[in-house]
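In: structure for the following, please:
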Amino acid sequence: MLVYEQTSTLAQLEEILLLQQLNLPKNLTTEEKEQEGFLTVEHSLAFLKEMHHECPHTIAIDQGKVIGYALSMHPKFANSIEVLKPMFHEINKVVQNNCNYMVMGQICVSKEYRGKGVFRGLYKAMKEKLPKGFDTIITEVDAKNQRSLQAHEAVGFIELKRYRSEGKKWSLIILT
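Out: All right, here's what the predicted structure looks like:
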């Protein structure tokens, strides 16, 4: 049975990293990237643990195995990942002072579970378990990643803006 919960063990964080590895561009063909989407950031176990201690990540588990995840990235980590620094800079330009947001740092669903509502379930569970004082979720998607853009739109994200950083075009989006 599929369940959604927040990370609570080191083993779950390690399973997230295994799933992440399978979906990094360096491990995918061009066709897979176009059809299935891809991840941009590769995390270390130490940093994933740091993020978890601030706000546990949301995971989908089936038969005891992590088959999907949505990483919670507290704004205090704005300067921790080089490729994400511009995103936080852009967020600060467009977000009102009364918006207390959590960044969804990365979302991934195991290939065999795609198209079965897991993506939607991860965001629903993440939003329900936002820490007290947080009211929305913001993330960005590589504008070339059409599968991810469409999936985010389908669960209620709207685009705040598009911008360029390090030769890539990004779509900054917020869950409404």
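
In: only C-alpha atoms from now on, for both contacts and neighbour counts.
Out: OK.

In: residue closest to the middle of this protein?
Out: Central residue of the chain (CA atoms, centre = their mean): residue 106, 2.2 Å from the mean position.

In: check contacts around that one.
Out: 39, 41, 69, 70, 71, 72 (CA atoms under 8 Å, 6 or more residues apart in numbering).

In: what kind of secondary structure is it in?
Out: Assigned with DSSP: H, G, I helix; E, B strand; the rest coil, residue 106 falls in the strand class.

In: and this one, please, so the two structures can be compared:
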Amino acid sequence: MTPSTPPRTCLVTRREELEQILQLQAANLRDHVSPEQAARQGFVTVAHTLDVLEKMHALAPSVIAKEGETLAGYALVMPVEARAFVPILEPMFRLMETLSWRGRPLRESRYYVMGQVCVAEAYRGQGVFDALYREHQTSYGGRFDCTVTEVATRNTRSMRAHARVGFEIIKTYRDATDEWAVMVLGLSEGTR
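Out: Below you'll find the predicted structure:
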């Protein structure tokens, strides 16, 4: 399936869109793709529930890309206030409290965590990833200084894509599951 026009980006507005996110997420979980596909196309690590996504979106709706009613990709917004919704991410939030970005403690910045980004296979290589992050800057640049994410360093496709759109690595570390790069993207005019 090749799109005839580029997917449009927008904020999530309907429960059906959250359900589409969960379907795309499930198809791309690290444990659901082959090692070859993970190396070539990337993967996502955390599985969310509809309840968790609804709570996150009540704080700040996530960004999606759609072609008609088809979900081409998503980039989840996880404000710091959402940290209790996904307990497995608590160590990441604690780590972020200790980090600095551009010479000042990250905790002094208005930031949110990029909860996860994924582009549907049929839309990869067509600029959807970059468009999702442009929409983040447009939609959230007035409310937040930056967004922070962790990417498994072995997820080379994701590492390259995040660097391409302007993410800066502020720390690399290893835990029991993987080696991670903590990356930051400036959202507001003064931080880009």
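
In: please state their TM-score.
Out: Put the two chains on top of each other and the TM-score (TM-score structural alignment, normalised by the length of structure 1) is 0.94; 176 aligned residues with a CA RMSD of 1.4 Å.

In: thinking again about what came up before, need the counterpart of the residue nearest to the centre of structure 1 in structure 2.
Out: Counting by TM-score structural alignment, residue 106 of structure 1 lines up with residue 116 in structure 2.

In: for its match, give its distance to residue 38 of structure 2.
Out: 15 Å (CA to CA, to the nearest Å).

In: touching the top helix by length along structure 1 from outside, list them.
Out: Assignment by DSSP state H gives helix 10-22 as the longest helix of structure 1. By CA under 8 Å, 6+ apart, the surrounding residues in contact with helix 10-22 of structure 1 are 7, 27-28, 39, 42-45, 48-49, 65-69, 108, 110.

In: tell me, that helix lands on which residues of structure 2?
Out: The alignment of helix 10-22 of structure 1 onto structure 2 (TM-score structural alignment) covers residues 15-27.

In: what's the neighbour count on the counterpart of residue 127 of structure 2 in structure 1?
Out: The pairwise alignment with structure 1 assigns residue 127 of structure 2 to residue 117, based on TM-score structural alignment. Using other CA atoms under 10 Å, the number of residues around residue 117 of structure 1 comes to 10.

In: filter the contacts of helix 10-22 of structure 1 down to the buried ones and hand me the ChimeraX line.
Out: Buried subset of these, written as a ChimeraX selection, criterion 16 or more other CA atoms under 10 Å:
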select :7,28,39,48,49,66,67,68,69,108,110
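
In: that older thread, how close does the match of helix 10-22 of structure 1 sit to structure 1?
Out: Average distance, stretch 15-27 of structure 2 versus aligned residues of structure 1 after superposition (mean CA distance after the TM-score superposition for structure 1): 0.6 Å.
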